[in-house]
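*Asks:* here is my input, please return the structure:
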Amino acid sequence: MSSLAARQAEAQVLTLEQAVQEALQNNYGIQVAMRQAERAELQVTRGNAGQLPSVDLNANYNASVNQAIAEFITGQTLDQTARASGLGASLRVNYTIFDGLGMFYRYERLEENAQLQQLNSRLQMENTVAQVISTYLEVLNQQQTAETAQEAVAMSAERLYRVERLLGAGQLTLLDKLNAQVDLVSDSTALLDAQLLLQQSKFNLQYLMGSSSALPELDRQIQITTGLDYDN
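*Replies:* This is a model prediction of the structure:
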């Protein structure tokens, strides 16, 4: 069970801080950047810079089978098979005594590349955090818009109901009913648009969090903290 699914089992509210930590753990872009940083760090060795001897080991094995058949005038036949095999190995050690400080420059470049990848990893994390915060707030905003649109539809439906009753009593005209119907259709369309935008913003948040689980209810009491843990 994922951490998001576990939280859903315990509580139906996802806080902003939880969403950020989920993204730091599961976001694909962050994982790629961290792996690249780890590989770059592993490349920072004296051997890769050419400061250590290199060893080449070669081994080979040869085998052959020779068969000779001789037939004499006496009618006798001689059949002989000869087998031969050979095993060889060689070891070569290479070491550059001095290459004009090139080995030291290469080591510095390896270190600089590792530092650059670490910086890129950190930047990826910070960008993702900013995107999660923005998208989280967007979901809340779209939820509010959808709720407002839902209330407008309910009010328009109630208005149409009252107009139809008054029309039956002869107190209103067909034009009043038509206007009420137009308002209801307009509000219903706005509700559909708001719901689509809400679903899209929820999908975007799930993508940033690296989660395929259904998104729980978001916490509307936003608390921004600067104590985020980028290392875990």
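
*Asks:* going by C-alpha atoms from here, please, whenever you check contacts or count neighbours.
*Replies:* OK.

*Asks:* quick check, central residue of the protein?
*Replies:* Taking Cα atoms, centre = their mean, the centroid of the chain lies closest to residue 28, which sits 1.5 Å from it.

*Asks:* quick check: what element follows the top helix by length along the chain along the chain?
*Replies:* Secondary structure of the chain per DSSP state H: the longest helix is helix 102-168. The first helix or strand that comes after helix 102-168 along the chain, using DSSP states H and E, is helix 174-209.

*Asks:* tell me the first helix or strand C-terminal of that next one.
*Replies:* Helices and strands here follow DSSP H and E; after helix 174-209, the next one along the chain is strand 217-218.

*Asks:* to check against the first, give me the structure of this:
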Amino acid sequence: MKRNFILLVLLYSIMFQTRAQEVLTLEDALKTTLSNNFNILLARNDNNIDVENTSLGSAGMLPAVTGTFNRSNSIQNSRQVRADGQIQQISNAKNDNMSYGVNLNWTIFDGLGMFARRDRFKEIQRQGEAEIKYQVITQLSEVMATYYNLVQQKRLINALDTTIALSRYRVTLAENRLEI
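*Replies:* From the prediction side, this is the model:
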């Protein structure tokens, strides 16, 4: 009795823990492709770079401010002999030097070159958006074609299984006729 109870409990625990593999729908496959495909992710990253490059500063329309700061320290030992024979010697002489500055450059007019650069950056951004659309359409069409190919293969397998079952039935009928 105990043994039967333990076997029954183990059987129920195994039944509740095992799960069948979930059926992949076309929508799930497309969502996974959109979120995990590297070609699409790379196209989106490139487009983000293009969006950042399409700015007034990248086109050269804004002033450029640069700053510099330099600091150097040195310790020197020096020995100097003068013309009158006197020796001057300094040990561990420290030298501190610091320089800094700010520079502002602004091109007021460069023959409309800055406007041409800005238009070029905008066109590159539009090309990046078109590349994203191309990658999305290409990858989704490949996933759909593969999915429907698998569905077709599964239906073909089911049809072949039915054909085999019918053939076995015919063989059984033929054997029965032969015996009769």
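
*Asks:* re the thing from before, what packs against the longest helix of the first structure?
*Replies:* With contacts taken as 3 or more Cα pairs under 8 Å, 6 or more residues apart in numbering; DSSP states H and E, helix 102-168 of the first structure sits against helix 16-26, helix 28-42, helix 174-209.

*Asks:* so which of the ones you listed is the most surrounded?
*Replies:* Stretch with highest mean neighbour count among these: helix 16-26 (a mean of 20; mean count of other Cα atoms under 10 Å).

*Asks:* can I get the helices and strands packed on helix 102-168 of the first structure in CSV including distance to residue 149 of the first structure?
*Replies:* Conversion of these to CSV gives the following (distance: least, Cα to Cα, whole Å):
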stretch, distance to residue 149 of the first structure
helix 16-26, 25
helix 28-42, 35
helix 174-209, 5
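
*Asks:* so for residue 93 of the first structure, which of these sits nearest?
*Replies:* Across those, residue 93 of the first structure has its closest neighbour in helix 28-42 (23.4 Å, Cα to Cα).

*Asks:* what's the spacing between that closest one and its chain's center?
*Replies:* 12 Å (Cα atoms, centre = their mean, to the nearest Å).

*Asks:* onto which residues of the second structure does stretch 206-226 of the first structure map?
*Replies:* Aligned by TM-score structural alignment, stretch 206-226 of the first structure corresponds to no residues of the second structure.

*Asks:* thinking again about what came up before, ok, which of the helices and strands packed on helix 102-168 of the first structure comes nearest residue 133 of the first structure?
*Replies:* Residue 133 of the first structure lies closest, by Cα to Cα, to one member of those: helix 16-26, at 7.0 Å.

*Asks:* for that closest one, which helices and strands make contact with it?
*Replies:* helix 102-168, helix 174-209.

*Asks:* how far out from the middle of the chain is it?
*Replies:* Centroid separation for helix 16-26 of the first structure versus its chain: 13 Å, with Cα atoms, centre = their mean.

*Asks:* on average, how far is that helix from the matching bit in the second structure?
*Replies:* Mean deviation of helix 16-26 of the first structure relative to the second structure after superposition (mean Cα distance after the TM-score superposition for the first structure): 1.4 Å.

*Asks:* over to stretch 136-155 of the first structure?
*Replies:* Compared with the second structure after the fit, stretch 136-155 of the first structure shows a mean deviation of 3.6 Å (mean Cα distance after the TM-score superposition for the first structure).

*Asks:* buried residues, that stretch. List them.
*Replies:* For stretch 136-155 of the first structure, burial by neighbour count (16 or more other Cα atoms under 10 Å) applies to 136-140, 142-143, 145-146, 149-150, 152-153.

*Asks:* ok, stretch 128-137 of the first structure next?
*Replies:* 128, 129, 131, 132, 133, 135, 136, 137.

*Asks:* matching residues in the second structure for that stretch?
*Replies:* Residue span in the second structure matched to stretch 128-137 of the first structure, by TM-score structural alignment: 139-148.

*Asks:* how close does the counterpart of residue 124 of the second structure in the first structure get to residue 47 of the first structure?
*Replies:* Taking TM-score structural alignment, the alignment pairs residue 124 of the second structure with residue 113 from the first structure. For residue 113 of the first structure, the distance to residue 47 of the first structure (Cα to Cα, to the nearest Å) stands at 16 Å.
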